[in-house]
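1. give me the fold of what follows.
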Amino acid sequence: MAKLFKYICILFLVFVIVVLGLVVTAIESYPTVITHSGEQVNEAESVKKLMKQLSDSVKNRTHKQTINISQDQLNSLVGFAQRAHGQLNAQVSITSHSTSILASYLLPNNPIGQYLNIDILLLPGPGIKVSHVKLGSVKVPGNLALSTLVYLANWYTSSDIASQFVRQVESLAMSERQIQLSVLPLAQFLKELNDVKQGVGGSNDEEMRLRTAYYLKQLSLLDVGKRLSPQSLSEYIAVVFRLAKNRSNYETAPKENEAAIMALAIYAGHHRFANLVGDVQPKKAKVAMPNAKPTLAYRKDLNQHFIFSAAIKILSEQGLSIAIGEFKELMDRSDDGSGYSFVDLAADFAGVEFAIAATSSASAISLQNILAESADEGLFFPNIQDLPEGLSKNEFNRKFTEVDSPEYLKMVQSINQRIANLPIHQAR
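-> Take a look at the predicted model:
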């Protein structure tokens, strides 16, 4: 027994040394790729075509699909990811022979190194062919890297959904700056993906679900929601935060506010937000919603920008919420889009800051006190007068050059200052 224990200890020590050696070898002092996200997202409007293809492939799920993905589209999405998470830099390059994905991730301060550099090379042909994956100077054969990733995804989801995804890809064809992805009929895959999502995508917080269900039920009973004409979102916010105030103490106020925002997102935004919380609808097989979608500044679209961003902030990082709103506006610069709108962006930013103030222990109760007293949009939504909107790409470039230019940042600073001056943020 003593010998067995000794051998196990030796094997464990060897394993630890090997893992540490790989980590030290993979981490480097310098990034292999440096990109500017402002330039990458300049082609964001091209992503609308990709989104349309993906939507069509879901609608035609019983047939084979061919999806064309351009280098500009992929790099725009990479730029979006970088704006959501600033530690990431990445770039995609597509030729007729291969697709190269380079990424550098800035690590927290440590004595080993600053960057994890990743190099992935995809090859054309049947299925998904990975030539190699490099982590720093450690090169892993493509087949091993792909099978490991598939195994981990299957393990995390307690399914074989990752294996099915790989089997769905019939082939990858490549030309200069473009990939042609051929996929088998998606019907069965989408059905099983939905089953997996129900298993791992919802909230595991039963208290959050019960709180949200309470506020959603109260919203569904409001007379203001039964009116046929659109009402201001402030009418709903005043009621729901009055209820939150009555149910809260210092410790529970952030959680009550969090649930109130999610209930508002489900009721006044889109019922599918409920999928991320759990079974919260007051009546089985019936969606709780007002007869007319609420407005902000007399506009329905601003209500959605605001409440969607607040809910996304609750469910994710602040950077992701802001990046989603900004990227959506960049996509809208296309010929068939509504144009870049700093008004929409102000609503996005306001929603994020609203959620931050509501869920911070330092301001949760003061926010309840302010909102419970009055149904006034000016308490939480900024003045949008003189903010440019409806800008085509040419107009945007003429006035602001690009994202992150001094002119652009000045406009963003103006929006942030308007939001900071709102009454709900003065008490923070």
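2. use CA for all of it now, contacts and neighbours both
-> Will do.
3. strands along the stretch 201-350 of the chain, start to end?
-> Assigned by DSSP state E, counting those that start in this stretch, the stretch 201-350 of the chain shows no strands.
4. residues contacting Ala357?
-> Going by CA atoms under 8 Å, 6 or more residues apart in numbering, Ala357 touches Ser363, Ala364, Leu367, Ile424, His425, Arg428.
5. of those, closest to Arg418?
-> Closest to Arg418 out of these is His425 (10.5 Å), distances taken as CA to CA.
6. got the contact list for the strand or helix carrying the closest one?
-> Taking DSSP states H and E as the criterion, the element that holds His425 is helix 423-426. With CA under 8 Å, 6+ apart as the test, helix 423-426 has contacts from Phe354, Ala357, Ser366, Leu367, Ile370, Leu371, Gly378, Leu379, Phe380, Ile419, Ala420.
7. please give me the structure for this one as well, since I'd like to look at both together:
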Amino acid sequence: MLTVLVVAIFDTQPSVESLAPFDTAEIREIEQIIADNSPAYGQQSESDLSLDSDSLNLLTNFALQQIQTLKGSAIRFTIDEDTANTRLAIPQSLGPVDFYLNIRARFAQQDGRAQLQSLHFGQLPVPLIVQRSVEKLAGFRLQAASPASQELASLRTNIKDYQLRNDRLYLKVQWEPETLEQIRTYSQQMLVPPEGQQRIVEYVRQINLITSSLEGQRRISLVTLLPELFAFAAQRSHDDAAQENRALLQAMSLFVTDTPLTQALSSSVSVETPTLPAIRTSLYRREDLSQHFINSAAMAASTNPDVAEVLANSKEVYDARLRSGFSFSDLAANLAGVRLGEIAVHNQDSALWLQSYMQTLTEESQLLPRPRTDADGLSESDFAESFIDRNSPVYQQRLQEIETMIDALPLYQEAPERQPQE
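-> Next comes the predicted model:
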């Protein structure tokens, strides 16, 4: 009976072929979709999101590739009028044998919204009552997990309506102030396992210890903190320096954004949580550059450099439209932070090298080239007038100049070569 069930569920071939790596144009499109559908800054607003099959496939496949346990999976949506069919192929292995869990789902417009009509695991149909039970259990477990998971669940509930019509999926989203920033923060924190959370607590304590000697100072340079923190990480890096670096950057991300430590801890972590000190950090006397740099480093170390860049760049596009304006200075801090995050966790040698280098920091220019401010605070129309769009040669030239300046810094130039990890 078990053999029959396995044969019915698993296949030797995927129902959807894996996609090629995302090219620059596709990454830009993902960033634009996120920015186009983000809320007006500081306002509660309702947004109507409309996706055709191509956009939906682009977003969902990009998301799949950032989840370690789903690497190599592929999903394909086809929308026909008010019906959508979905195929998901998840690779599995048992010793030398490779096989696939192929999932099929059908959605249709019913009672005023898109609803799941059928679900198959391989050739095995899933009864409707089981489908509903799985949906409820998944929602309950998400909300009962860590505070970060609960916040992500609350963001999910902001989707007020799903509809299928005219070959498109329509979503009505209730955005709250700072939703985009929340997504960046919680997507990073969601991936912190319990042992990593214990490490974060230790680094928050160390931040408190270092800053306790700085009474009366309201703002400090990152260079004041990072050497001592990385020296602390080096003392603890007996087996896994990358894990220590990741926890350090995650703790710093909480610190620079003034986010309570409890936001990163699950209920399984029972410790006395220290309060983060009320001191601001800066790079070149700018708090925003410090936040961009550390947040991007923490995101790259926690998830994937592609995710870090997409979310950071999406925010720049969003700022150009609705907030403070597009900033090449912010973009430079994002890019440098992503590079630091990559080096921090690539492998043991790279992580140990970074710990040693960071203890020698004396100047902010070792982390980030002094930013040019001639193209900061650009509105969307000003940006278009000067740079056309983010695929234009003039924009790509400016971006290349920034990347060249970052690459020239010893921190990024001399780091051990980043080879793919086995």
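8. ok, back up a step: need the contacts of helix 423-426 of the first structure in JSON lines (columns: secondary structure and distance to Ile324 of the first structure).
-> Output for the contacts of helix 423-426 of the first structure, formatted as JSON lines (DSSP: H, G, I helix; E, B strand; the rest coil; distance: CA to CA, whole Å):
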{"residue": "Phe354", "secondary structure": "helix", "distance to Ile324 of the first structure": "16"}
{"residue": "Ala357", "secondary structure": "helix", "distance to Ile324 of the first structure": "20"}
{"residue": "Ser366", "secondary structure": "helix", "distance to Ile324 of the first structure": "29"}
{"residue": "Leu367", "secondary structure": "helix", "distance to Ile324 of the first structure": "25"}
{"residue": "Ile370", "secondary structure": "helix", "distance to Ile324 of the first structure": "29"}
{"residue": "Leu371", "secondary structure": "helix", "distance to Ile324 of the first structure": "27"}
{"residue": "Gly378", "secondary structure": "helix", "distance to Ile324 of the first structure": "24"}
{"residue": "Leu379", "secondary structure": "helix", "distance to Ile324 of the first structure": "24"}
{"residue": "Phe380", "secondary structure": "coil", "distance to Ile324 of the first structure": "21"}
{"residue": "Ile419", "secondary structure": "helix", "distance to Ile324 of the first structure": "18"}
{"residue": "Ala420", "secondary structure": "helix", "distance to Ile324 of the first structure": "21"}
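9. of the residues you listed, just the buried ones, ChimeraX syntax please.
-> Selection of buried members from these for ChimeraX, criterion 16 or more other CA atoms under 10 Å:
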select :354,357,366,367,370,371,379,380,419,420
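10. of the contacts of helix 423-426 of the first structure, which is the nearest to Leu391 of the first structure?
-> Using CA to CA, the contacts of helix 423-426 of the first structure come closest to Leu391 of the first structure at Ile419, 22.3 Å.
11. now the closest one. Nearest residue, chain neighbours left out?
-> In this structure, Ile419 of the first structure finds its nearest non-sequential neighbour in Pro382, 5.5 Å apart by CA to CA, 6 or more residues apart in numbering.
12. go through the helix or strand containing Gln150 of the second structure and flag the buried ones.
-> Using DSSP H and E, Gln150 of the second structure sits within helix 147-156. Neighbour counts using 16+ other CA under 10 Å place Pro147, Ala148, Ser149, Gln150, Glu151, Leu152, Ala153, Leu155 of helix 147-156 of the second structure among the buried residues.
13. what do you get for stretch 211-230 of the second structure?
-> Neighbour counts over stretch 211-230 of the second structure (16+ other CA under 10 Å) mark Thr211, Ile220, Ser221, Leu222, Val223, Thr224, Leu225, Leu226, Pro227, Glu228, Leu229, Phe230 as buried.
14. list of residues touching the following helix or strand past the helix holding Gln150 of the second structure?
-> Using DSSP H and E, the helix or strand that follows helix 147-156 of the second structure in sequence is strand 159-165. Strand 159-165 of the second structure is touched from outside by 79, 81-84, 108-109, 112-114, 169-174, with contacts defined as CA under 8 Å, 6+ apart.
15. before we move on, what about stretch 232-248 of the second structure?
-> With contact meaning CA under 8 Å, 6+ apart, stretch 232-248 of the second structure is reached by 196-197, 199-200, 203, 206, 229-230, 298, 301-302, 341, 344-348, 351-352, 355-356.
16. just to revisit the earlier point, closest one to Leu399 of the second structure out of the contacts of strand 159-165 of the second structure, please.
-> When the contacts of strand 159-165 of the second structure are compared for distance to Leu399 of the second structure (CA to CA), Val173 wins out at 32.7 Å.
17. how about the closest one, secondary structure?
-> Under DSSP: H, G, I helix; E, B strand; the rest coil, Val173 of the second structure falls in the strand class.
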